[in-house]
Each structure stands twice: as C-alpha cells, then as structure tokens.
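> sequence unknown, structure follows:
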C-alpha cells in the first residue's frame, strides 16, 4: 500500500492527480491520498454545473469550479476542508459501500473524543449534523472512494456559493444548509488545525497498514498529470459543458438520488434528452439517453425501453419505473 500527501492546493491539478492514481497506478493494490483545495466547488459527474452554483457569487469571489469523475452532489472546499482518497482493487460487492471506507475517519475522531456516524446514503454526521460526504468511481475491478471533510470551513461562503436544490432541503425537513452542517473543529474539546487532523488521519492509516510506504511521483508522471489538468479538469467544456436544448424539464428526488431530466420533444417523440443529478453510477448515462432518442414521449414506451437496459450500472438504487417517472409525466 502507498500513501500520498499531496501539498498542492490547485483544485484541477489535485483531481487530475487523483484520476492518475486511479487509472494509471495499476500496480498498486491500494493507495491513500490526502489533499486540500483552495476555495472551490466540486460538482458530481452527472450534475448540471450551472444549476448547482451561485454563478455571480462564484465569479466575484474567484471560486474555482471543477467536475470530478464520480457521481453524487456538489460540495464546497476551502483551505480548511480535508479530502481523502482510498483507491483499491475490489469487486463490485464493495461498490457504493461508503460506510466501510469511512471507518478511518470515524475511528480517528473517536480517538479525539468525538462520536461520528455514517448516515443516509453517503453522509458522515456528528449529533445529526453533517460534516462529510462521500463519492465513488469504479473501473474494471478498481474502486476510487473519496471523502470531503468540513474541518473549519467558512460555512457562510458555503451557503452562498452553492445554489442548493430545494428538493434536498425539503427532503431533510429543515430550512437552511447551515442548519444541517457542522465543522469538526467545533466538536473538539481541544482545538487543532486541519493539518494536524490530516496527520492524525495518516497516523491512523499507518497503524492499520504498517507496510504502507510513501509514493513520490516522477517528473514524467507530474508532466502527464499537468497535461490532464489543463486538457480536462481545467477545461470549461468538461466543467460546464453546453446547456441542453429542452422544452420539458422534470426534477424528482428519490431516496437514492435526484434526477433532473431535460427533454426536447418534437412531434410527440424524444428528439434530445439530457439527464443530470446527484445519483451514483459506474457508467456515463449518455448510453441511456441515446437509447431513448426517437421513442414516443409516453411513460409505458420509455419504461419498456429502460427495462431492456442494465440500469444498475448507471443509476445505483433507482428503478426503471422511477427513471421513467422522472422523464415522462
């Protein structure tokens, strides 16, 4: 097992580094990465970026926006947010098993006298208040799990930068984002810095995996990561893309995630379709979108086509009936 303490705060570079470790360091059975971003919003793989952010606020406050390769919802990072990544060779039985990958954080906090719990589909909470979220990507027997931990984040900026969907607020039964979250530092009896907490989490992993050694990137590897940073994660097309043309929009929140469907219907048939959301899946939903093009815009017709597909690869925990409902009234 290898560990990497990434000292860069360049968000696009950091996510490019994470992807490199996931897709290129295949000889390593397990990799643990710790990293901190500058003020940024990280949007999920399937999300419509412009619907997730307060664009004026983000622009005025020089907040970087980067799309990651895993599903789930948008999160705000700053210099007091700690990110950790665990990459391991696993079969699909571990897919979206967020709880087991969260144990290092839960146990590190326990050593500091704080009881943390895994709740919902991918959240970490202290006394009912969220301080961390998790997401995963999966490719050919390899899982990349990453978590974002609110250590001492400016929650006023978080609430202004994220244009949070009303569906998420309503589903939690509370009135604001700030009522739902907490910083780790506020729960500690003895205050420490985010870097000290990072080191404690690394110390925990070293005790659990005594064979773990540090990995240092070569100049050649760093050049490749920088190229990918510029071509992909620092590129407007990847992070924002083009807004879809549509004449029907349907948004429904299910227990396993929100689906936001933009449908352009011409002569009662689906002419174009784009599906966004904070759901999880291991393959790009473009294959599902393409399969529905040309079909009559009728619930039973769309459902019949969806039932021909292995939807579990695109929408974890969401049924064909629910997806059809999200697309067709």
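Okay, I see it. Since the structure is predicted, the reported quantities are computational estimates derived from the model, not experimental observations.

> CA only for contacts and neighbour counts going forward, please
Noted.

> count of neighbours near residue 158?
Neighbourhood size, residue 158 [other Cα atoms under 10 Å]: 19.

> give the contact list for it.
residue 76 (Cα atoms under 8 Å, 6 or more residues apart in numbering).

> what about it, distance to residue 18?
Note on residue 158: its distance to residue 18, by Cα to Cα, to the nearest Å, is 23 Å.

> repeat that for residue 76.
18 Å.

> and for residue 3?
Per Cα to Cα, residue 3 is found 12 Å from residue 18.

> take a look at this one as well, against the first:
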C-alpha cells in the first residue's frame, strides 16, 4: 500500500487528487490530508438545500463537489481526512470503518460505527464517510473531527428550508439529502498536550506499521500537473460544483 501524507490544504486540489489516484493508479492507497475551511458536497446533492450560501460567502468557505456520493461535510484545519483506495470491485466498505474504530481504540477512545458508517463517541458523531467504485477500483473516504470549529460547521450546513424538495424538476431525478447528527471533537477525549499534529503523526505511523510492504509516496511533478489540470478543468468550475447533477 502507498501511504501519502498530502500536505496541500486546497480543497479543489485535494478532491481532484482523490479522483486522480482512483483512476490512474493500480496500487492500494492510503492518503491523509486536510482542507482549509470548505464544504464538500456529495455528487448528487442540491447545493442550496445543503448549505447556508450567505454564511459560506461571508466567511470565504469554499464549495466543492466530490466524485463520490453521500452527504455534505464541513472541513477545516481541525479536521483530518482519510482516503482508502483499493483495486476491488466487490469490496466490503465496513472494514474501513472498523479500521478507524480500531485506530481510535489505540488511543483509549471507545468509538462505535453505525449503519451509515458514521463513527460516534458517546453518541456524538466524529466521522462521516462516503464511497464509490470506478472500473474495479474502490474508494472510501472519511472525516475525523479533532478540533474543528463546530459552530462554523453547524452554520455552514444549514440549508435553505425552501429547497427541501429533493427533486430536480427538470430531470425528475432525486437528490441525495444529508442526514444531520450532533457532533463532537476527538480532542475532548485525549490529553490537552495531544494536538492535531500529534494525531496526524499517530495515524500515519499506525498505517505505516500495519504492513512492512506499505511504502511512503509523495506526489511527483507529473502527478501535481495532472491533478492541477483536473482541478482546473472540473473542480474549479461552477458547472461541476453547483449544477452537476445532470453531469457524468
């Protein structure tokens, strides 16, 4: 497995990087990454129904639609993102959720997963996930709220109630609606001296040590150019981020 510590915090680049890795690599991959404040929508979601556009614009929060389905999530520098990619068209995605639960247990944190593959501590959500399969390659990605600004998270994800109708009247297709849950930060369950950088190091070490064949990988110049091109051609465009429901 290739282990990637992606230090780029541009959400447009990072969402493009996931699609690039999914479609252009054959190796199994684990990538750890963060985004500056942004809201990440599932592929088949209605933007105004999911987010507070006024709050997003006033606070310079970037809006990005990802390649996978599922619900809308808030990212900031207090949140970590874990991406797993495997060549397996019939994969059991629950194994990745369990992997994260096991990881947290190594820190003495008792976490539980639910039917939607969310992860909860004391009944409060700390991780949401989504997945997709493309030509025999499976991708699972999850958030991990460590020290996120939860007030901004809640404000960002307050969609327009007048947009609650979850159908595209033109195409008659049904949008995917997010399922809201009360949330908390993992930082509440670890010593004060243990910060997000310690958490990042712990996660990277955890996956590197799981298998001696796991290798550190960093994007080379070709990767960066290809990801940048995909970002500009797709993920920076309003057609994809705001009107992509009918796009492929």
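Received it, and whenever you're ready, just let me know what you need. The structure displayed is predicted, hence computed values, not measured ones.

> okay, and the common contacts of residue 3 and residue 18 of structure 1?
The contact sets of residue 3 of structure 1 and residue 18 overlap at residue 33 (Cα under 8 Å, 6+ apart).

> so those two - more neighbours on which side?
Between residue 3 of structure 1 and residue 18, counted using other Cα under 10 Å, residue 18 has the larger neighbour count: 28 against 20.

> which helix or strand lies directly C-terminal to the one helix or strand the more buried one maps to?
Assigned by DSSP states H and E, residue 18 of structure 1 falls within helix 11-23. Next helix or strand after helix 11-23 of structure 1 toward the C-terminus (DSSP H and E): strand 30-35.

> helices or strands next to that following strand in the packing?
On a contact count with 3 or more Cα pairs under 8 Å, 6 or more residues apart in numbering; DSSP states H and E, strand 30-35 of structure 1 meets strand 2-6, helix 11-23, strand 81-89.

> and those: which comes nearest residue 111 of structure 1?
Of all these, it is strand 81-89 that lies closest to residue 111 of structure 1, at 17.7 Å by Cα to Cα.

> what residues sit buried inside the following helix or strand past the closest one?
Using DSSP H and E, the next helix or strand after strand 81-89 of structure 1 towards the C-terminus is helix 98-101. Within helix 98-101 of structure 1, the residues that count as buried by 16 or more other Cα atoms under 10 Å are 98, 99, 101.

> quick one: the helices in structure 2?
For structure 2, the helices defined by DSSP state H cover 11-24, 47-50, 53-58, 94-105, 150-156, 196-210, 221-230, 238-243.

> what range does the second one cover in structure 1?
By that I understand helix 47-50 of structure 2. Mapping helix 47-50 of structure 2 onto structure 1 (TM-score structural alignment) gives residues 49-52.

> mean shift between that stretch and structure 2?
For stretch 49-52 of structure 1, the mean deviation from structure 2 after alignment is 1.3 Å (mean Cα distance after the TM-score superposition for structure 1).

> against residue 91 of structure 1, how distant is the residue mapped onto residue 136 of structure 2 from structure 1?
Matched to structure 1 by TM-score structural alignment, residue 136 of structure 2 sits across from residue 141. Using Cα to Cα, residue 141 of structure 1 is found at 5 Å from residue 91 of structure 1.

> now swap in residue 205 of structure 1 and tell me
With distances taken as Cα to Cα, residue 205 of structure 1 is found 22 Å from residue 91 of structure 1.

> more neighbours: the two, which one.
Neighbours of residue 205 of structure 1 and residue 91, each counted by other Cα under 10 Å, are more numerous for residue 205; the result is 17 against 13.

> so which bit of structure 1 is stretch 211-218 of structure 2 matched to?
Under TM-score structural alignment, the alignment places stretch 211-218 of structure 2 onto residues 209-216 of structure 1.

> list the residues that contact the counterpart of residue 103 of structure 1 in structure 2.
With TM-score structural alignment as the criterion, residue 103 of structure 1 lines up with residue 98 in structure 2. Contacts for residue 98 of structure 2 (Cα under 8 Å, 6+ apart) come out as residue 113.

> distance of residue 98 of structure 2 relative to residue 105 of structure 2?
Going from residue 98 of structure 2 to residue 105 of structure 2 by Cα to Cα gives 10 Å.

> and residue 89 of structure 2, by the same measure?
Counting by Cα to Cα - residue 89 of structure 2 and residue 105 of structure 2 are separated by 29 Å.
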